Structures are given as structure tokens and as C-alpha cells.
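Undergrad: sequence first, then the predicted structure:
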Amino acid sequence: MDAARLASRVNLLGPWLRRVMGGPARKISLDPGLGCPHRPEGVGPGGCLYCPPGGSGPGRGGTLSEQLEHGLDRLRARRGPTPRALAYFQAYTATNAPAQVLEPLFMEVARHPAVAGIIVATRPDCLPPATWELLAELARRRPLWLELGLQSAHDATLTRINRGHDVACFDQALAQAHARGLRVVAHVILGLPGEDMGHTNATARHLAQGGVWGVKLHNLMVLAGAPLAHEHRAGGLALWNQEEYARAAAAFLARLPRRVLVHRLAADPGPDRLLAPGWAADKDAVLRAIAQAMEEDNLRQGDLA
């Protein structure tokens, strides 16, 4: 019921996938073992404030082929028609290697007959020219989109969360993707330290002007092992409540053009990792709150774009 309430007001990814893929589609998370250039063991100064040791992906063992087959087995075991498989290079930074290293990894997956599409999650500062050409070639073989972390369109916030790049870096990467006809999904976190709804509304307007294909919204969370956990324990971190997040998400969506696909509206943390806020553990309740906020304010995606 909540999905129907949201779908009447928001351009959600699910219906688009069913139209384009000819049926339901599901992601298979893959970990190519490339790590992140912004982690202590890499060349960066320590990672993002909110990022736990395991990164954003769940982490998988085995070769890519083994991970892919395991995911396909799970899809085949589902009741009803087998969903189309979307190979999701999710863990850490999926382009954190030279193009000659990435090519056999990506092409191994692209050649698999069961893969209907490919998703590559990365940082805007980890895309040298040769990697752009590789991604363009990959997109000629399979439908592909690129997930790029922005988090906020405010440089002061990016510095505060130790993001390791500025807004201009994201904008430059978006322009490179547009030049090659590549779809970009921007990652954004609402409720970052020092930000209010005015900041998040401005981030929405920035993405609208930049012409992103999709957006992924996350609520700020404190996860075990993340640097943010130290601030939380010290009592120096103010987290939004569920209503504040829902209102901000509704206002954000109203400032996105209707054509932008919304890939996610709330984070889906593992219960073993979530330290705060407690309300983030119930994703269905968060989605209900967003739907209610949009209904109460009579907002639809694009109304204020």
C-alpha cells in the first residue's frame, strides 16, 4: 500500500525497470575486492565520516563468477517468474584500479547471458580517462548506470564529513558521463552534520540543474565502526528524527524534475550495524512517513522543480 501511495507521487525505479526489462528485476551485489582510495590502507586520509569498515556493500567472498552464480541461484529459488539480474558492483569503490585491471572484471560479468544490466558504484574522483572509455564500451554491451556519491552540494559539508572531493569534482564527472551518454545516479545523504532543510533543498536544485538520471536518498545513520560513532558516543551529534527526515525528503523530491528516477528513499541498514537513530531500523515506517508528508503538503515530485 505504501509503495502505491509513493508511486502516485514519485517516479520510482521499480515501475521503470518492469517497463524496460519486461518484468521484475533484482540486483546481485558483487565485490571485486578493489577497496577504496579514500581509506587508511589506500592513498586517502581516512575515509568518509559515516562509512563503516565494511564500506557500503555487504562484501562477498569468492570470484566474481562465483558471486554472480550464487546470486542467480537465489533469484531462481524465488517463487514466481525469475527476476532479471542486475549485476551491482557495490562494495567500496568499483573503479579503484587501472582500466586494464577493471576490463576483465567488468567484461566477465557483461558476457554472462543471465545479466540484464550492470550498475557500477564509485566516487567521482576515481574515474580517469581510460576508465571512462571502458564504461562507455561496457554500456554498449549491456544497459548500464553509474552510481556516483555526492552526499551534499555544499563544499563545507563535504569537508566536514571528510568526503575527499568537492562539488566541482562531482559536476565534472557528471559532464564526462553526459558526454558519453552514460546514466548517472547521484547518492545523497539527508541530515548530515550542520545541514538543515535549506541545505538539502539546495542540493536537490543542484542535481536538477546538472541533469542527473537518477537519485538515491539516504538518511544519515551512525553505523558501528564508522568515525561518526565516536561523535555519537561523545554526545556531539544531532540526528534528525523520522518526521524531520520525511519532511526533508518530501521537499527534496518536490524540487527534482519528474523525469528523474528515484532509486531509493531510505537506507536499509543491517540491525547488527545500526547504532542510531533507532527509527532507521524500520524502513517501511520511514517510507510511510515520507508518503504521509507528501500527502499532507500536497507535494509530488517536480512540483517545485
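TA: Cool, got the structure.
Undergrad: okay, CA-based contacts and neighbour counts for the rest of this
TA: OK.
Undergrad: hmm, residue 199 and residue 251 touching each other?
TA: No. Between residue 251 and residue 199 no contact is recorded; they are 11.2 Å apart, counting by C-alpha atoms under 8 Å.
Undergrad: next up, a structure to set beside the first:
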Amino acid sequence: MHRFYGLAARLRQSFGERVQKIPLDFGFTCPNRDGHLSREGCIFCSPQGSGSGLHKLSMSIPDQWSHWQEKLSKLYTAKLYLAYLQSYSNTYCSREELKCALDQLNGLPGLAGLCIGTRPDCLDNEKLALIKNLGLKETWLDLGLQSSNNATLERINRGHTAEQFAEAVQMAHGHGVDVCAHLIAGLPGESKADFLESVRFLNELPIAGIKFHNLFVGRGTPLKKLYDAGEFTPIGKDEYIEALVEAISILRTDIVIHRLKADAVPGELVAPEWVRQKRIVLNEIEQAMKKKEIWQGCARPDAPDEPPLWYGPSGSLPATSRGALPGALNPFGKRV
């Protein structure tokens, strides 16, 4: 039984074969780091902005692509790839600069789609139209929310509000660009109830995907200062799994789950140690869902009697259900 709608299933449905992501570093920065909003960044963000750092090595985009393609080809049988613009905020620029960056993707061997990591305050209609007009079969906007609680967003120095995030999602949806929202469990001052409320907030927006993250302490981050001072305790493994499984149970059935836990790059992690145990944690998540008979959306009032067929790679989500708007009918004739 497939208990949730994962990205691997979605990509198999789109392309009929395995697809891998290749991270690309274009050298963009972030308004939360260049002084426009702040120079500290979000309290959890590493100095590298979650990127590879290859741009600082003067490596061109084609060379970065070849570098990762060679590495991935030894691990997987994939021949198709999604370009993942991962480092910092990849639409924090003019339309012309964004077009110049995206033009560098032309001709990359095996390019099948695109994922663009950015912030809700770095988008406009012109940039979204440019992204949509690339005409790729899969185009995702990785958009950080982290929490729907504005007090939390201020506490973690996000530099935007939940309302700004919602406006950016609606704008992207209007252009036909799929949004993958990022959400973090274990943020300072937040409880499981706050985390679940953020899931409900996202359910009411036309998002098409979600990434779940557990907050960990990384080197060089403002969060490490709080941790060293004894002012922050990371979320425990069991606590995270409990919150995640409950979050999945209330998540809309059409939303693609891109990630179930956060991972630290080598040398970055300070705490907690369980973050290193990726395979163990994923297995425990699976076992917890089986034990509690949980599957994505099962606790929703509009839940079907069993997991939908599209949770598996051979299924197919009805086109009218992707990123369903609040109040729209879902595939089961019920209100979202």
C-alpha cells in the first residue's frame, strides 16, 4: 500500500521512468543576507544557503551539471533530471537577470524539468510568466513558508509574513506554476499544534507540493548561538515522527510530498544526532504510519475510504485536482 503521494510517484507518472534532481548554484544571494532585510539570514540557514557552493569555485552551469550527472549516474539508473536552483533565493534579481540564468539551462543533456528555490517576496508576474513559458513538463517553485504563525516568522527572522506567502502562492497558481511549500517542525516557541495549524493553512491554498523539515542546529547559524546558550532544544526523533504522521493524516490528498525529513550536509550538523540516521528515520516513519493505519488525508472530512490510486507510480492524479483551490470539488465530489 502506498500511504502518501510522493514525488517519485509523481515523476514516474509524468515521465514513465526515474528522474533525479541536480542542484545548481547560480550565485544568487538573498534579501535576508545582503542587507536589504537583514544580514543574519533565517536563524536556521547555513552560510552556504543550503547550496553546493560550486559557483564560488567558478564552475559554470554546464560544468556543474556534468559534475553531478557523473556522480548520480554511478548511484542511480536515471537518465532524466530536474535542474534544482537551490542556493539562496533564485528569483532575487531582475527579470533580465533571471532570463539570463534560465537561458543557461538550454541544451543540458537529460534536462526534464525545473525546481526553483526562492522566497515569496522575490516574485512578480513577469518572473512567473518567464518561468512558465519555459514549457518544461515539470516546473516547481520551492517556496519557503516554514510557519503560518507571524510571531514565529518574526522570531526566526524570515523577513516576510504568512499573508505575503499566500499572495505569492495565488500569483504562481494564476500562472500555472506548481508551488512546493516548505514547512518546519520544531521551530523555537512552537508546539505540535502550531505545526499542524501551518499544515491546515497550506491546505487552504492552491499548493501542489510540500517539503517537511525537522529543525536541526547547523554550524555558522544564529540558531547555534541559541543552542550554545541553552535557549533552544532541538525536536526529538519520536516527537518529530509523531507530529509528521499526524500532519500527513490531515494533508490534502492531491498534494505531492517532496520530502519527509531534513538532512544536513557533511560537516554542517551540530545537533541532534538522529538527523544523521536518514534511512532509520524514514523506516520508522513508515512503521508509525502502518501501526496507526495512517495514510495521507485519512483524517480529513473529505477523505476517501482508502488511499487514492495516484499514490502509486502507476496511478494518475486527475488534472482538475492538482493544487485544488479552496471550495473546489475534489475527485470524490466533496469540498476541499
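TA: That came in fine, so what should we check first? Computed from a prediction, not measured in an experiment: that's the story for all the values here.
Undergrad: hmm, back to that, who's more crowded, residue 251 and residue 199 of structure 1?
TA: Neighbours around residue 251 of structure 1 and residue 199, counted as other C-alpha atoms under 10 Å, are more numerous at residue 251. The numbers are 26 against 20.
Undergrad: what's the counterpart of the more buried one in structure 2?
TA: Under the alignment (TM-score structural alignment), residue 251 of structure 1 pairs with residue 246 in structure 2.
Undergrad: now swap in residue 292 of structure 1 and tell me
TA: Under the alignment (TM-score structural alignment), residue 292 of structure 1 pairs with residue 287 of structure 2.
Undergrad: ditto for residue 162 of structure 1
TA: Under the alignment defined by TM-score structural alignment, residue 162 of structure 1 corresponds to residue 157 in structure 2.
Undergrad: do the same with residue 301 of structure 1
TA: Per TM-score structural alignment, the equivalent position to residue 301 of structure 1 in structure 2 is residue 296.
Undergrad: show me what contacts its match?
TA: 3, 4, 5, 248, 249, 250, 251, 252, 253, 307 (C-alpha atoms under 8 Å, 6 or more residues apart in numbering).
Undergrad: tell me which of these persist in structure 1.
TA: With both residues aligned by TM-score structural alignment, their matches' C-alpha atoms under 8 Å as the criterion, the subset of the contacts of residue 296 of structure 2 whose aligned partners also touch in structure 1 is 3, 4, 5, 248, 249, 250, 251, 252, 253.
Undergrad: what's the closest of those to residue 184 of structure 2?
TA: Of all those, the one sitting nearest residue 184 of structure 2 is residue 248; the distance, using C-alpha to C-alpha, is 13.5 Å.
Undergrad: quick one, strands of the stretch 101-250 of structure 1?
TA: Assignment of strands within the stretch 101-250 of structure 1 using DSSP state E, counting those that start in this stretch yields the ranges 115-122, 144-151, 183-190, 214-219, 222-223.
Undergrad: where in structure 2 does the third one fall?
TA: Spelled out, it's strand 183-190 of structure 1. Using TM-score structural alignment, strand 183-190 of structure 1 corresponds to residues 178-185 of structure 2.
Undergrad: can you give the distance of that stretch from its chain's centre?
TA: Relative to the centre of its chain, stretch 178-185 of structure 2 is centred 4 Å away, using C-alpha atoms, centre = their mean, to the nearest Å.
Undergrad: what's the average distance of that stretch to structure 1?
TA: Comparison of stretch 178-185 of structure 2 with structure 1 after fitting gives an average deviation of 0.4 Å (mean C-alpha distance after the TM-score superposition for structure 1).
Undergrad: buried set for that stretch?
TA: Along stretch 178-185 of structure 2, the positions that meet the burial threshold by neighbour count (16 or more other C-alpha atoms under 10 Å) are 178, 179, 180, 181, 182, 183, 184, 185.
Undergrad: likewise for stretch 76-84 of structure 2?
TA: By neighbour count, with 16+ other C-alpha under 10 Å as the criterion, the buried positions of stretch 76-84 of structure 2 are 78, 79, 80, 81, 82, 83, 84.
Undergrad: which residues touch residue 253 of structure 1?
TA: 10, 204, 300, 301, 302.
Undergrad: that older thread, and of the contacts of residue 296 of structure 2, the nearest to residue 268 of structure 2?
TA: Minimum separation from residue 268 of structure 2 among the contacts of residue 296 of structure 2 (C-alpha to C-alpha) is found for residue 248, which lies at 28.0 Å.
Undergrad: hang on, that closest one in a helix?
TA: Yes. If the criterion is DSSP: H, G, I helix; E, B strand; the rest coil, then residue 248 of structure 2 is within a helix.
Undergrad: in CSV: the contacts of residue 253 of structure 1, plus distance to residue 230 of structure 1.
TA: As requested, the contacts of residue 253 of structure 1 are arranged in CSV below (distance: C-alpha to C-alpha, whole Å):
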residue, distance to residue 230 of structure 1
10, 36
204, 29
300, 38
301, 36
302, 38
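Undergrad: who's in contact with residue 33 of structure 1?
TA: Taking C-alpha under 8 Å, 6+ apart as the contact definition, residue 33 of structure 1 lies against residue 91.
Undergrad: can you classify the aligned partner of it in structure 2 by secondary structure?
TA: Applying TM-score structural alignment, one finds that residue 33 of structure 1 aligns to residue 27 in structure 2. Assigned state for residue 27 of structure 2: coil (three-state reduction, three-state DSSP).
Undergrad: ok, residue 27 of structure 2 to residue 249 of structure 2 distance?
TA: Shown here: residue 27 of structure 2 relative to residue 249 of structure 2, a distance of 38 Å by C-alpha to C-alpha, to the nearest Å.
Undergrad: now swap in residue 135 of structure 2 and tell me
TA: Distance, residue 135 of structure 2 to residue 249 of structure 2, by C-alpha to C-alpha: 34 Å.
Undergrad: now residue 178 of structure 2
TA: If you measure residue 178 of structure 2 against residue 249 of structure 2 using C-alpha to C-alpha, the figure is 22 Å.
Undergrad: having no further points to raise, I will conclude here.
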